[in-house]
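**Student:** the sequence isn't on hand, but the structure is:
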């Protein structure tokens, strides 16, 4: 009996088999023989899978306005060309009135809580416009509680409200005596109804004391909080089950802790100012009985300069979405992200003259230590700068510090970089860099549709692969070389009076703040965003079967 070989299968069946492989395995298969190479290079579905992974993306939900693979591939290549050239398809403006107490930009939704004597009870938000979609602004005039902060995940129809409780038991909430109350609400209900996936709609914690400085983040089924005033602590819940998974108090945190960020739904890091700066990496499990995270590694920054004092070491990354939004063809993969660490040093002899700088690294560099940790090994890895920093990071001197968050999304960062001439230039840095190759015919056609020359770099753009020197007299005891490759291009609107930039999957936002009363001082009550659109966004968000 004749045995059927893999290559004897019909092309359609072979293609269906390969589509379930990782993009790297697909590429390996294409190098096995001419038949597989021809199959991979001529299959639109396989090429789309490879191009998605190349840009750090995952496919969106089936159907919708981009139901065919051909349409999605066309949009992907056009968006790639638009971001490379920073040539927006559309420019528009959105104005949100009211004093800003807290704000968020996640999944195309920009929201801010309106200031009301140190807290907020009202919310204003806008679904930002996209190519083919209209912006929509909505308001919530009474959240039912005064809030200190909030977080969003539109892909889960979730908004998390951190209730403002200046003293234990001082709120009108039913959780009398609790210091921390976190309300889990549905976005589509007008931010009023509890989220149906939350077993406990209000998460409470006793015994922390009044909280003045804190932040809150959502990562899939996790809600995490970091407190820095008047005490340092880390508190993490599974918001769906209501289980408290991590609680670390001040005396259990690393010495001189400064900031916190998630790496994944089960891993996080904190930064410290000790010994010129350190990064502590932790992982945790699903059991509510063991609330202490596992310390897996400590990464050390270069030795500090004797004449410099490290005052801040902040870290930020893009928002986490549990799923691609329902109305987009694709979205950033969770692991395809970078973290930006901002350092503020003060000269010891000339206090008050800050020198802002930052460095960027991939999430996978940090997650390597989480994945490599073994319980039986016992102690956490202690990693000197020389083993992880020179090839895993890139340092920049900043013209100024960051005034607004959400300047990172996926592998892109928008920031004010100090040029060798001493001038400031806002640049979009992209750390998703691959080996150089000539553009394909499909890429050329996508660029032509946008009026872009795919073979000529945009003015001011460059690919940086060579190491750069961070001078010793700036911050550290010795000269520091970093070599993480990146692509950079000047952001549009350089001459506009923007107070900051934000970035997301398909937009670059230039932020302005205005006062409604001429000559007034203080925090301006009106914010205006000029939006540069680089992607397609069609249709209205729908949750629970109805638009909102």
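**Tutor:** Structure received. Computed from a predicted structure; not experimentally measured. Numbering: from 1, shown residues only.
**Student:** please count neighbours and contacts with C-alpha atoms only from this point.
**Tutor:** OK.
**Student:** which one is the residue nearest the centre of the chain nearest to, not counting chain neighbours?
**Tutor:** Centroid check for the chain by Cα atoms, centre = their mean gives residue 318 as the closest residue, at 0.5 Å. Nearest in space to residue 318, with sequence neighbours left out and distances taken as Cα to Cα, 6 or more residues apart in numbering, is residue 409 at 4.3 Å.
**Student:** please apply the same query to residue 282.
**Tutor:** When the adjacent residues along the chain are set aside, residue 282 lies closest to residue 295, with 4.5 Å between them (Cα to Cα, 6+ apart).
**Student:** the one you found: neighbour count?
**Tutor:** With neighbours defined by other Cα atoms under 10 Å, the count for residue 295 comes to 20.
**Student:** another structure for you, compare them:
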């Protein structure tokens, strides 16, 4: 029992820990349910009683498994009880750990027009200038049905498009008429029906005026209420990142800089940008990542200027003087505010607090040789430093030596690494193809380190995780000024594509990744199709 000893200042409470264990097991489970998964895992090591209670309560086991897997619980109205969710979650993780699918590869045709998107388990393609075709990729484990639908007969030519299945949102960029130099119109439609989106403002159209009709749209990304579009016309040196609140139609931010190469939403208010070409710092030769607060000038009509308005920047490894040009492409899925559409009623989904950023560094040497490297960065590597310096002044600079060697992993890009089929990351996983001994492999690098930590804590050898935690060094004097060492740990696994006898090797162009599927891309003359492997 507890006793109280009086002091001159305030009572000193001495707690008898035995009281906790006198509670009925049902009440003790309710107390433990208030703990986060890390604390629950520690409680299992306190005593046999807590170990027995936690191991015997599906709700507590489920919370731990969610946290370790990097997942969040689905809606309560989903048709799954706690024990069923736990069993499905374990099965989902085991399938990805072994890359073992119990479903045959499903092949679908690739449309000829070449405009496509993959996001949130939906693969979309443009069939013609006014028609889009959609495939909802299934998952038996998470209870997602396969679905196909087509939206056609739009009354304008579709230049490009993006989507967010979580909000039933389709973003259509209308091709302007060059002869009359009209502004760009961005149409906000329901992904399921093609009708104007019901929660978008007034006419569900955003307007962007410009002085060029030759924009390309390297990135169209939605994160909650925010829609970001990168308009790029390098010939006219006109590159702009526009961020709207798509529900109100309000322009939140405009960043103008001819060297912007790519962007990604880092948090609900921060955008990460990468530039191509020379750095703004004269004493640093190499690429830099800029972080801006999109709400810094919201409502003022003032443009955001990278040279003066950035929140902070992260220097990348210094390049050799033999590099004459470079660019950085940022990819990360899903967006920070991602949640599956509630109608899917999934039992669990990829957590939003941590995502992998895949940065493709393309460089051209003096000899005109083209080289590519991949820098893999958990979002927390950046957000931790942003949060830690939140009270400091803007324009903070994080040098590579202070964040890169332990917080990232730099690798040489796989042979024939694609710059087209770039949806190769989801959550904390990165997928790519590898050819060895005339065999094509699909490889996964998984940067969720929690299963490893749990296995080490439990001293278990039950699961082969293929750990890669050694520091590696890339020595390329023609690319980097100094050797670049990185040590971020990851798990590695792969499968060899095994087709029935007589079909021959798969002419695989690339591999893409969604929450439940690997998507093989065969994009060669005479063979254009997608192969879906579902887990």
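**Tutor:** Received it, and whenever you're ready, just let me know what you need. None of the values given here were measured: they were computed from a predicted structure.
**Student:** structure 2: which residue goes with the residue nearest to residue 282 of structure 1?
**Tutor:** Residue 295 of structure 1 maps onto residue 310 in structure 2 when the alignment is built from TM-score structural alignment.
**Student:** circling back to that earlier point, skip ahead from the host helix or strand of the residue nearest to residue 282 of structure 1 and say which helix or strand is next.
**Tutor:** Using DSSP states H and E, residue 295 of structure 1 falls within strand 294-300. Reading on from strand 294-300 of structure 1 to the C-terminus, the next helix or strand found by DSSP H and E is strand 308-316.
**Student:** mean distance between the helix or strand that that next one is followed by and structure 2 after superposition?
**Tutor:** Tracing the chain past strand 308-316 of structure 1, the next element assigned as helix or strand by DSSP H and E is strand 330-332. Once the two are superposed, strand 330-332 of structure 1 sits an average of 0.8 Å from its aligned residues in structure 2 (mean Cα distance after the TM-score superposition for structure 1).
**Student:** where does strand 330-332 of structure 1 end up in structure 2?
**Tutor:** The alignment of strand 330-332 of structure 1 onto structure 2 (TM-score structural alignment) spans residues 348-350.
**Student:** now what about the matching stretch, what contacts it?
**Tutor:** Defining contact as Cα atoms under 8 Å, 6 or more residues apart in numbering, one finds that stretch 348-350 of structure 2 is touched by 70-74, 85, 89, 142, 339-340, 427, 515.
**Student:** so where do the helices sit in the stretch 251-400 of structure 2?
**Tutor:** Secondary structure of the stretch 251-400 of structure 2 (DSSP state H, counting those that start in this stretch): helices located at 306-309, 379-388, 400-407.
**Student:** okay, these, which one's buried deepest?
**Tutor:** Most buried of the helices of the stretch 251-400 of structure 2 by mean neighbour count (mean count of other Cα atoms under 10 Å) is helix 400-407; its value is a mean of 17.
**Student:** in structure 1, what residues pair with it?
**Tutor:** Mapping helix 400-407 of structure 2 onto structure 1 (TM-score structural alignment) gives residues 385-392.
**Student:** give me the mean distance between that stretch and structure 2.
**Tutor:** Once superposed with structure 2, the aligned residues differ from stretch 385-392 of structure 1 by a mean of 0.5 Å; criterion: mean Cα distance after the TM-score superposition for structure 1.
**Student:** mind listing the helices for structure 2?
**Tutor:** Assigned by DSSP state H, the helices in structure 2 fall at 25-32, 37-43, 48-56, 58-69, 82-98, 306-309, 379-388, 400-407, 450-458.
**Student:** could I get the buried residue list for the first one?
**Tutor:** What that stands for is helix 25-32 of structure 2. Counting neighbours by 16 or more other Cα atoms under 10 Å, one finds that the buried residues in helix 25-32 of structure 2 are 28-29, 32.
**Student:** what's the closest non-adjacent residue to the equivalent of residue 242 of structure 2 over in structure 1?
**Tutor:** Mapped onto structure 1 by TM-score structural alignment, residue 242 of structure 2 lines up with residue 235. In space, and not counting its chain neighbours, residue 235 of structure 1 is closest to residue 247: 4.6 Å by Cα to Cα, 6+ apart.
**Student:** counterpart of the one you found in structure 2?
**Tutor:** By TM-score structural alignment, residue 247 of structure 1 lines up with residue 254 in structure 2.
**Student:** so what's the residue count around that match?
**Tutor:** With neighbours defined by other Cα under 10 Å, the count for residue 254 of structure 2 comes to 22.
**Student:** residue 74 of structure 2 versus the closest residue to residue 85 of structure 2 other than its chain neighbours, what's the distance?
**Tutor:** Ranked by Cα to Cα, 6+ apart and with sequence neighbours excluded, the top spatial neighbour of residue 85 of structure 2 is residue 347, at 5.8 Å. Taking Cα to Cα, to the nearest Å as the measure, residue 347 of structure 2 falls 5 Å from residue 74 of structure 2.
**Student:** and if you look at residue 39 of structure 2?
**Tutor:** The spacing between residue 39 of structure 2 and residue 74 of structure 2, counted by Cα to Cα, is 22 Å.
**Student:** what's the end-to-end length of stretch 246-253 of structure 1?
**Tutor:** The stretch stretch 246-253 of structure 1 measures 12 Å between its terminal residues, going by Cα to Cα.
**Student:** oh sorry, the question was meant for stretch 372-391 of structure 2
**Tutor:** End-to-end distance of stretch 372-391 of structure 2 (Cα to Cα): 37 Å.
**Student:** who touches that stretch?
**Tutor:** For stretch 372-391 of structure 2, the surrounding residues in contact (Cα under 8 Å, 6+ apart) are 266, 312, 354-363, 403, 407-413, 428, 447.
**Student:** picking up where we left off before, got the contact list for the match of residue 247 of structure 1?
**Tutor:** Residue 254 of structure 2 makes contact with 240-243, 302-304 under the criterion Cα under 8 Å, 6+ apart.
**Student:** and the residues you listed as a markdown table, adding neighbour count and distance to residue 159 of structure 2?
**Tutor:** What follows is the contacts of residue 254 of structure 2, written out as a markdown table (neighbours: other Cα atoms under 10 Å; distance: Cα to Cα, whole Å):
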| residue | neighbour count | distance to residue 159 of structure 2 |
| --- | --- | --- |
| 240 | 21 | 17 |
| 241 | 22 | 17 |
| 242 | 20 | 17 |
| 243 | 23 | 19 |
| 302 | 13 | 28 |
| 303 | 16 | 26 |
| 304 | 22 | 26 |
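**Student:** what about structure 1, which of these hold up?
**Tutor:** Among the contacts of residue 254 of structure 2, the contacts conserved in structure 1 (both residues aligned by TM-score structural alignment, their matches' Cα atoms under 8 Å) are 240-243, 302-303.
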